[in-house]
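Chemist: Sequence and predicted structure below; questions after.
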Amino acid sequence: MNRLAARRRHPATLFVLILAMLLTLGTAYAVARPQGATASATASSAQDVEEGKKLFLANCASCHGLNAEGGPNAPTLAGVGAASVDFQVGTGRMPLAAPGVQAMRKDVQFTDEQIKQMAAYVASLGNGPAIPSEELTNGGGDAAKGGEIYRVNCAMCHNAVGAGGALTRGKFAPTLRGVEGKHIYEAMITGPQSMPVFSDANLSPEAKRDVITFLQHMDREENPGGFSLGALGPVPEGLLAWTLGIGLMILAAIWLGKKAA
C-alpha cells in the first residue's frame, strides 16, 4: 500500500494520466469520425492544390482573404471541405455577383477541372466534408423511404414536392427540382445558407441517397392533374380560382344586365 501511495504522489503521475486520456480521446475520435468529414486533399495532386490556390487568389481572396482566413463579409474557408466548394462554385452561387441576404444560383463560371482544383486547395487547409462518390448520388436508393425521410426533415422548408418556399428576412429555400444529385448530397453535409447540416449521425449516407432518389423520381413524374401552378400549394390555386371565378361572375353580370336592358 505504501508503494502504491508513493506512486500516486509521484510528480509525473498527473502528466502520465493526462497523456493517456489524450491518446484515448484521439483514438476514439479517429475511429468514430464520420466518413464525410475526411478531407479530399489526399486524393488530389499537389498540382491541383497549386492551381486551385491561383484560382482562389484571382477570384475569391478579395472577400475570403489571401489565406482564406475570412473577412468582414465572408467566412473563413479553413475546414469547410471540398464538398462546400464544389456545391457553392458548381451551382454558380460563388463567386457572389453582389452582396445580399442569400447567394443566388446562377450560371457556373468555371470548368469542372477548375472547380476540382479550387476544392482541392480549400480541402488542403483543413479537414472537412469530401465530395461524395457517384455511388451515393446516382439515385440508386429507395424512393419510398426517401420520401418519408424528406417529408420529416425537408418538406417544411422546401415544399412537399421540392418546389422551394419562403423563409424569414428575405431568405428562401430554393427549389430542388432538376438539381444534380451530387449537389443535393453536398448541401446536406455542408449546410449552405439557412440549411442545417445533416451529418451521418443524423442521416446515414444510405438515407441521403434515398432522399436523392425520391427527388429524382419527382423530377420524372408527370402531373396527372394538368398544370401544376409551380406545385406551390393552395395559395396559387386559390388565387387562380378566385380570379377566374370572380371574373366569370362579373362577365355574367354584365351580360345579364345588357340582356335585361
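Modeler: Cool, got the structure. Computed from a predicted model, the values in this text were never measured in an experiment. Numbering: from 1, shown residues only.

Chemist: switch to C-alpha atoms for all contacts and neighbour counts from now on
Modeler: Noted.

Chemist: Could you double-check that Ala123 lies in contact with Asp86?
Modeler: No - judged on C-alpha atoms under 8 Å, Ala123 makes no contact with Asp86 at a distance of 10.7 Å.

Chemist: out of the two, which sits in the busier spot?
Modeler: A side-by-side neighbour count of Ala123 and Asp86, using other C-alpha atoms under 10 Å, places Ala123 first with 29 against 25.

Chemist: how much space between that one and Gly79?
Modeler: 7 Å (C-alpha to C-alpha, to the nearest Å).

Chemist: The residue nearest to Leu96 when sequence neighbours are not counted and Gly191: what is the separation?
Modeler: Excluding its sequence neighbours, the residue lying closest to Leu96 (C-alpha to C-alpha, 6 or more residues apart in numbering) is Ala103, at 6.6 Å. Between Ala103 and Gly191 the distance, using C-alpha to C-alpha, works out to 13 Å.

Chemist: Of the two, give the one with the bigger neighbour count.
Modeler: Applying other C-alpha under 10 Å to Ala103 and Gly191 shows that Ala103 carries more neighbours, namely 18 against 14.

Chemist: Quick one: residues contacting Leu55.
Modeler: Gln114, Met118 (C-alpha atoms under 8 Å, 6 or more residues apart in numbering).

Chemist: and with 10 Å instead?
Modeler: Taking C-alpha atoms under 10 Å, 6 or more residues apart in numbering, we find Leu55 in contact with Val49, Ala61, Phe110, Gln114, Ile115, Gln117, Met118, Tyr121.

Chemist: and it, how far is that from Ala119?
Modeler: 10 Å.

Chemist: picking up where we left off before, looking at the contacts of Leu55, which are in helices?
Modeler: Mapping these onto helices (DSSP state H) picks out Val49, Ala61, Gln114, Ile115, Gln117, Met118, Tyr121.

Chemist: mind putting the residues you listed in JSON lines, distance to Ser228 and neighbour count included?
Modeler: Formatted as JSON lines, those follow (distance: C-alpha to C-alpha, whole Å; neighbours: other C-alpha atoms under 10 Å):
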{"residue": "Val49", "distance to Ser228": "46", "neighbour count": "21"}
{"residue": "Ala61", "distance to Ser228": "43", "neighbour count": "19"}
{"residue": "Gln114", "distance to Ser228": "38", "neighbour count": "18"}
{"residue": "Ile115", "distance to Ser228": "36", "neighbour count": "22"}
{"residue": "Gln117", "distance to Ser228": "41", "neighbour count": "29"}
{"residue": "Met118", "distance to Ser228": "39", "neighbour count": "26"}
{"residue": "Tyr121", "distance to Ser228": "43", "neighbour count": "29"}
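
Chemist: okay, pairing it with this:
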Amino acid sequence: MTTETGKGGGLTARMRRLAAPRRRGKAARRTGATIRMLAALVLAGGLYVAVAPATQAADAATLSRSAEDGKALFDQNCITCHGRNAQGVDGKGPSLIGVGSASVEFQVTSGRMPAARQEAQIPRKRPFWSGEELQQNADSLGQYIQELGGGPQLPATIDASQGDVANGGALFRVNCASCHAFSAGGGALSSGKYAPGLEEATDRQMYAAMLTGPQNMPVFGDNQLSPQEKLDIIAYVQGMKSDQDPGGWGLGRFGPVTEGLAIFLVGIVALVFATLWIAGKS
C-alpha cells in the first residue's frame, strides 16, 4: 500500500510540475494583452490631447476680425437657442450651419431674431439694435456664420434702380403674387402661417429672402431667378410703394375681387335708396 501510494503521489507531483508552466504561460499572455491594451489607450488619449487643442486653436485662428466680433455677439445673444458653434438646440432653435450671412441679414435686420417665442411663424418686429449699430452687428454676425458653415451671401451692392420694373412685375405675378398678393400686401397660408406684407421690406431684405427662403418661402437660387431678375422684382415692389393710385381709391390693391365687391355693395345700396325715393314720390 505504501509503495502504491508513493507512486501515486509521485505521479501527481509530476503532473503538477507539468501543468504549472502552462498556467504561468496563460497568465503571462493575459498580463501581456492587458498591458498592450492599456498602452494603446494611453497612446490614443495622448494623441487626442495633443491634436484636439491644436485643431481648435487653428479653427479659432482662421476667423477674421469681423467674425470674431460676430462670435462675441453670438455667444452673448444667440447661443442659448442656437447652441455652441451654432449647431442648434432641440426644441429651441435650428442649426445655423450652411444658412449663410444672407439669412442673418434677413432675420436680424427685420427683427425676427432674436425670437420672443416659438410659434407657427416668427413675425416682423422692431429690431434688437437700431441705427448704424444694427447693420454693423448684423454684418459681424453674418460674417461669423458665413465663416463657420458657409451658405448664400448677398452681393456687395444691391441697386434696385438698375432693375426693370415692367419685367419685375411679370416675374412677381408669376413667382410671388400667389402668396404675397398682387399688391405685395401679404396673405394667409395654412396652419396659422402667412406670407408677410412687403411694405417695410428693404432691398437687402428682399434679396436675402429670395436667396434663403425663410420659413414658408421657397428658395430662388440664381438658376431660378438671376441676380438681374431679383433686382427687377425688387424694383417693381419698391415702385408699388411710391404709386399714389392716381385713378382713385386703391381698395388695398387686392385686384378685381375687392373692386367688384365694392361696386356691388355701393350699387345695391344706391338701388335700394333709389327704389325707396321713387316709391315715396309715387
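Modeler: All right, it came through fine. Since we're looking at a predicted model, the values are computed, not measured.

Chemist: what's the matching residue for Pro192 of the first structure over in the second structure?
Modeler: Aligned counterpart of Pro192 of the first structure in the second structure: Pro214 (TM-score structural alignment).

Chemist: Oh, that last question was meant for Pro75 of the first structure, not what I typed.
Modeler: Match for Pro75 of the first structure (TM-score structural alignment): Pro94.

Chemist: Then Gln216 of the first structure?
Modeler: By TM-score structural alignment, Gln216 of the first structure lines up with Gln238.

Chemist: quick one: which helix or strand includes the most centrally placed residue in the first structure?
Modeler: Geometric centre of the first structure, nearest residue: Ala187, 1.2 Å, by C-alpha atoms, centre = their mean. In this assignment (DSSP states H and E), Ala187 of the first structure forms part of helix 181-190.

Chemist: And that helix against the second structure, how far off on average?
Modeler: Compared with the second structure after the fit, helix 181-190 of the first structure shows a mean deviation of 0.7 Å (mean C-alpha distance after the TM-score superposition for the first structure).

Chemist: Give the next helix or strand downstream of that helix.
Modeler: Taking DSSP H and E as the definition, the helix or strand right after helix 181-190 of the first structure is helix 205-220.

Chemist: how close does that following helix sit to the second structure?
Modeler: Relative to the second structure, helix 205-220 of the first structure is 1.4 Å off (mean C-alpha distance after the TM-score superposition for the first structure).

Chemist: show me what contacts Tyr236 of the second structure?
Modeler: Here Tyr236 of the second structure is in contact with 160-161, 163-172, 230 (C-alpha under 10 Å, 6+ apart).

Chemist: Over to Gly260 of the second structure?
Modeler: Val266.

Chemist: what separates the helix or strand it falls within from the chain centre, distance-wise?
Modeler: Gly260 of the second structure is located in helix 256-281, with elements delineated by DSSP H and E. Distance of helix 256-281 of the second structure from the chain centroid (C-alpha atoms, centre = their mean, to the nearest Å) equals 52 Å.

Chemist: same deal with stretch 158-174 of the first structure?
Modeler: Per C-alpha atoms, centre = their mean, the displacement of stretch 158-174 of the first structure from the mean C-alpha position of its chain is 14 Å.

Chemist: List the buried residues of that stretch.
Modeler: With burial defined by 16 or more other C-alpha atoms under 10 Å, the residues of stretch 158-174 of the first structure counted as buried are His158, Asn159, Ala160, Val161, Gly162, Ala163, Gly164, Gly165, Phe172, Ala173, Pro174.

Chemist: returning to what we had before: so which of the ones in helices among the contacts of Leu55 of the first structure comes closest to Leu239 of the first structure?
Modeler: For those, the closest approach to Leu239 of the first structure (C-alpha to C-alpha) belongs to Ile115, at 43.1 Å.

Chemist: returning to that earlier point: going by neighbour count, which of the contacts of Tyr236 of the second structure comes out on top?
Modeler: So for the contacts of Tyr236 of the second structure (other C-alpha under 10 Å), the most neighbours sit at Lys230, 27 neighbours.

Chemist: For the aligned partner of Ser62 of the first structure in the second structure, grab the count of nearby residues.
Modeler: Residue-level alignment of Ser62 of the first structure against the second structure, with TM-score structural alignment as criterion, gives Thr80. Residues lying near Thr80 of the second structure (other C-alpha under 10 Å) number 15.

Chemist: can you check Val80 of the first structure too?
Modeler: Neighbours of Val80 of the first structure using other C-alpha under 10 Å come to 22.

Chemist: Surely it touches Ile131?
Modeler: No - using C-alpha atoms under 10 Å, Val80 of the first structure is not in contact with Ile131; the gap is 11.4 Å.

Chemist: and the closest residue to the match of Pro192 of the first structure other than its chain neighbours, what does it touch?
Modeler: Spatial nearest neighbour of Pro214 of the second structure, excluding adjacent residues (C-alpha to C-alpha, 6+ apart): Ser103 at 7.6 Å. By C-alpha under 10 Å, 6+ apart, the residues touching Ser103 of the second structure are 96, 142, 145-146, 151-154, 205, 208-214.

Chemist: What of Ser282 of the second structure?
Modeler: Neighbours of Ser282 of the second structure in contact, by C-alpha under 10 Å, 6+ apart: Leu276.

Chemist: measure it to Thr275 of the second structure for me?
Modeler: From Ser282 of the second structure to Thr275 of the second structure the distance is 11 Å (C-alpha to C-alpha).

Chemist: got it, and Gly83 of the second structure?
Modeler: 71 Å.

Chemist: Over to Asp75 of the second structure?
Modeler: From Asp75 of the second structure to Thr275 of the second structure the distance is 72 Å (C-alpha to C-alpha).
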